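pasted the sequence and its predicted model underneath.
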Amino acid sequence: MDLTRAAAEACDADDPLTGFRDRFTVDDDLLYLDGNSLGRMPCETPAALAQVVEQEWARGLVRSWPSWIGAAARVGDLLAAGVLGARPGEVLVGDSTSVDLYKLLVAATDARPGRDVLVCCADDFPTDRYLVAGVAQARGMTVREVPADVDQGLDPAVLAAALDERVAVVVLSAVAYRSGALADVAAITRTARDAGALVVWDLSHAAGAVPVDLAANGVDLAVGCTYKYLNGGPGAPAFLYVRRELQEQLRQPIWGWFGQRDQFAMGPAYDPVPGIERFGVGTPPVLGMAAVEVGAGLVAEAGVDRLAAKGRALGELVVALADAWLAPHEVALASPRDPARRGAHVTLAHPQAWQLTQALVDRGVVPDFRTPDRVRLGPAPLYTCFVDVWDAMDRFREVLATGAHEGYPTERARVT
């Protein structure tokens, strides 16, 4: 691979997605490689929010509810068709990822009576593990945390060995939050189904960055956030997916009036509406959904397959430059080397990762830090240039070569 800046410029010139960068608010002085934590703001988002605030709310007031009340399913259908590879009526937007995961985890557990074990990955995102532990404790169940390599991700054979007739539900991430390791969603789903268990997939680091093809992969249940690669903004509502054939079999635990059949009849007893809307709870976050609709629309327009191809190419550039420039300074790749086994972010390990992260931020590069000693680089393919990656890695090289990070306190000193 040609590692010159001119080669990176040539990649940008050939990039079929290059025009999408102009549709985001971009500070050209900032090399932003944290799109896997919070995506940039689309240029269309302020106008979309202003329409809701200044026209629908300020002028329409309660008369605007006819257009708001179906937004959770409407935006869900946009995600289904353009991002998730799902069918209409299988995705609903609303609540947070944690709340949506709780709803599906409890509903799936109830659908497997007589089974008393929940399975999760020991290296999964903390909230996912906490929720599994909380549901298990409340129901007198047992948790099996399956070990995983912090860099390479979950071994499907290790997971298979943990599955038996006692397992009700498995909770896993399609892309590991720390390393970016990509799970084989289809194969793992089949393995769990053969054992009689349901899988709830967390797509937070996958949606909008890699193809997930929920219908084609036979996925039953999934959740995910919209503020990373889908660019819905901080605190944007999450989404949940329930395969159509399962919807009538499941009853989620939070019985709110937006999941009620004929909700305005104000009936005395809860009777869930047929279809995906039975997984709704309360009044939908109208402003948040307006922003999600813009971000999801851009992803759908760009095409997930094209985004995934560019994401792999950006990741390969990160890896190649790290090998050439950073490895002599004790930086090691902490993600799968095979791009087919990675999502859209790449993680690097160094004993002083926290100090390096702070030194980079002070030099106009925004990565993020993950314990114990990881620098995570997330060049979101919708708006990140190849030259952005080259320049960021060049500054990374300079920090290491000059020892500029040595003057920063350790994370422990920062906390205390």
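All right, it came through fine. Numbering: from 1, shown residues only.

from here on, contacts and neighbour counts on C-alpha atoms
Noted.

so residue 169, which state does it fall into?
strand (DSSP: H, G, I helix; E, B strand; the rest coil).

against residue 105, how distant is the closest residue to it other than its chain neighbours?
Counting by Cα to Cα, 6 or more residues apart in numbering, residue 169 lies nearest to residue 198, which is 4.8 Å off, once chain neighbours are set aside. Taking Cα to Cα, to the nearest Å as the measure, residue 198 falls 9 Å from residue 105.

shared neighbours of the two, anything?
Here residue 198 and residue 105 have residue 169 as joint contacts, going by Cα atoms under 8 Å, 6 or more residues apart in numbering.

which outside residues touch stretch 186-197?
112, 156, 160, 163-165, 167-170, 198-199, 217-219.

for ChimeraX, write the select line for the buried members of those.
Selection of buried members from these for ChimeraX, criterion 16 or more other Cα atoms under 10 Å:
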select :112,156,163,167,168,169,170,198,199,217,219
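
residue 365: which of the contacts of stretch 186-197 is nearest?
Ranked by distance to residue 365 (Cα to Cα), the contacts of stretch 186-197 are led by residue 156 at 35.7 Å.

list the contacts of that closest one.
residue 188.

which of the three states applies to residue 240?
Going by three-state DSSP: residue 240 is strand.

please report how far the closest residue to it other than its chain neighbours lies from residue 315.
Spatial nearest neighbour of residue 240, chain neighbours left out: residue 223 (4.3 Å); criterion: Cα to Cα, 6+ apart. From residue 223 across to residue 315, the span is 25 Å (Cα to Cα).

then residue 353?
Taking Cα to Cα, one finds residue 353 at 19 Å from residue 315.

so those two - more neighbours on which side?
residue 315 (27 against 24; other Cα atoms under 10 Å).

right, and the more buried one touches residue 341 too?
No - look at residue 315 against residue 341 with Cα atoms under 8 Å: they stay out of range, at 11.4 Å.

the contacts of stretch 186-197 in strands, which ones?
167, 168, 169, 170, 198, 199 (DSSP state E).

for comparison:
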Amino acid sequence: MELDAVSIEQKDQQDQLAHLRQHFSLPEGVIYLDGNSLGALPSNVSAVLQNAVEEQWGQSLIKGWNCHNWIDLPSRVGNRIAKLVGADEGTLICADSTSLNVFKVLATAIKLRPDRKVILSDTGNFPTDLYMAQGLKELVSDEIELRLVAPEDVEDALDETVAVMMITEVDYRTGRKHDMKALTQKAHSVGALALWDLCHSAGAFPVHLKEAKADFAVGCSYKYLNGGPGAPAFVYVAPKHQGSSGNPLTGWMGHNAPFAFDLGYAPSVKTDQMRVGTPQVLAMTALNAALDVFDHTTLEALQAKSIELSELFISEIQRRCPGLELASPTDPLKRGSQVSFSHEHGYPIMQALIDRGVIGDFRAPNIIRFGFAPLYLSFADVLKAAEIIEEVIAGNLWDKPQYHQKSKVT
């Protein structure tokens, strides 16, 4: 879809979601295409955090746990996220990190299927999920097997030996999207449980945990949910599993009565069983404020705009930069809200783009990624980004020593 600047301006004027951009603080001269790594700063967060620090903490001190209801932040924020991933109230809490939540849920799933020892995942899964499975194996039993197959082979690999299928819905490198409902149905047909990682899904497009009958889900809140760097993660437990806690991290906040201070551990029979320690009040307060923007739109509308933005981007890049190879599915319904290209010099290309105000990121060995957050991206942003990418590629502007020097974070 080749469009000129006038046509793009008209599209932005007709965009029903354009007003959402005002809810974010974005630096001048930057086209931010990395919301799939870290969301932009919602404009209401700074004032909310200032109040939480100076008024709630500063003035209320320890009373804040009751008078500001800090203690229930995991549930309150969790219920707001639940609406965005198709889950019922009371089935999802905000807690800890994605990695810790993966570990808790895998241990629970293995406990629920004691006669099975296989954790099935795919080679496109985010490495931390695999690392946590490996750590569980080393800690618990050498009998546990982490079985990895190609993403397209997951369905065929599901059999009666699998205890739990652990899949990230959207491949972090390519944006390839798994069919949650179909794979969960197949897992259940062979007696396996289904754990879904929603890090690249939540807040980007409609997710239907309840409809898909997922057993468990985890995810982070600092990408499309815009919760901020290091924002707390979330964990979902289907109602049928809430009375069967297998969480090995038996911290006091997962206790059925934490302030009874019993010497023995008695797990909560609700999703609170997945809580461990004291909630991160300031971080959850920031996340809670960040979620306000979702009250002004629907995930269906966000997905529709995401598809338009990404289709425009792909068309422009393929026309302008034939040396970049599309690494994402061509069908927009089979990818998340990101587009990836491969190039042997992907890292220096991305550094040159960042230096010119187009921020995406790089994933080894050769992937440059661009995330599309419809809450704050315009069609003009996409067209301008394509123009700058063309300049960098066509002029070999990436081939400078400073762009080849790798930073710790890529």
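All right, it came through fine. None of the values given here were measured: they were computed from a predicted structure.

host element of the aligned residue in structure 2 for the residue nearest to residue 240 of structure 1?
Aligned counterpart of residue 223 of structure 1 in structure 2: residue 218 (TM-score structural alignment). Assessed by DSSP states H and E, residue 218 of structure 2 sits inside strand 216-219.

was I right about residue 169 of structure 2 contacting residue 200?
Yes - between residue 169 of structure 2 and residue 200 there is a contact at 7.4 Å, judged by Cα under 8 Å.

neighbour count: the two, which is higher?
Shown here are residue 169 of structure 2 and residue 200; by other Cα under 10 Å, residue 200 has more neighbours (28 against 23).

quick one, helices of the stretch 51-200 of structure 1?
Here the stretch 51-200 of structure 1 has its helices, by DSSP state H, counting those that start in this stretch, at 65-68, 71-79, 97-110, 126-139, 156-161, 185-194.

turn those into a markdown table, columns for distance to residue 335 of structure 1.
Shown next, in a markdown table, are the helices of the stretch 51-200 of structure 1 (distance: least, Cα to Cα, whole Å):
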| stretch | distance to residue 335 of structure 1 |
| --- | --- |
| helix 65-68 | 42 |
| helix 71-79 | 28 |
| helix 97-110 | 25 |
| helix 126-139 | 19 |
| helix 156-161 | 17 |
| helix 185-194 | 18 |
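
nearest to residue 27 of structure 1, of the ones you listed?
That would be helix 71-79 among those, by Cα to Cα, at 27.9 Å.

report the aligned residue range of structure 2 for the closest one.
Against structure 2, helix 71-79 of structure 1 falls on residues 73-81 (TM-score structural alignment).

how much does the matching stretch stray from structure 1?
Superposed on structure 1, stretch 73-81 of structure 2 shows a mean distance of 0.6 Å to its aligned residues (mean Cα distance after the TM-score superposition for structure 1).

closest one of the ones in strands among the contacts of stretch 186-197 of structure 1 to residue 240 of structure 1?
residue 199 (13.1 Å).

now do the same for that closest one: its match in structure 2.
By TM-score structural alignment, residue 199 of structure 1 lines up with residue 194.

check contacts around its match.
164, 165, 166, 167, 184, 187, 188, 214, 215, 216.

do you know how far the third one is from residue 121 of structure 2?
The reference is to residue 166 of structure 2. For residue 166 of structure 2, the distance to residue 121 of structure 2 - Cα to Cα - is 5 Å.

return the residue of structure 1 aligned against residue 359 of structure 2.
For residue 359 of structure 2, the residue aligned by TM-score structural alignment is residue 366.

what's near enough to touch the nearest residue to its match once chain neighbours are set aside?
Among residues not flanking residue 366 of structure 1 along the chain, residue 32 sits closest, at 4.9 Å (Cα to Cα, 6+ apart). By Cα under 8 Å, 6+ apart, the contact set of residue 32 of structure 1 is 365, 366, 367, 379, 384, 388.

for those, which ones persist in structure 2?
On the basis of both residues aligned by TM-score structural alignment, their matches' Cα atoms under 8 Å, what survives of those in structure 2 is 365, 366, 367, 384.

of the ones in strands among the contacts of stretch 186-197 of structure 1, which pair is most distant in space?
It's 167 and 199 that sit farthest apart of these, by Cα to Cα, at 10.4 Å.

tell me what the longest helix along structure 2 is packed against?
Using DSSP state H, we find that the single longest helix of structure 2 is helix 299-320. On a contact count with 3 or more Cα pairs under 8 Å, 6 or more residues apart in numbering; DSSP states H and E, helix 299-320 of structure 2 meets strand 338-342, helix 379-394.
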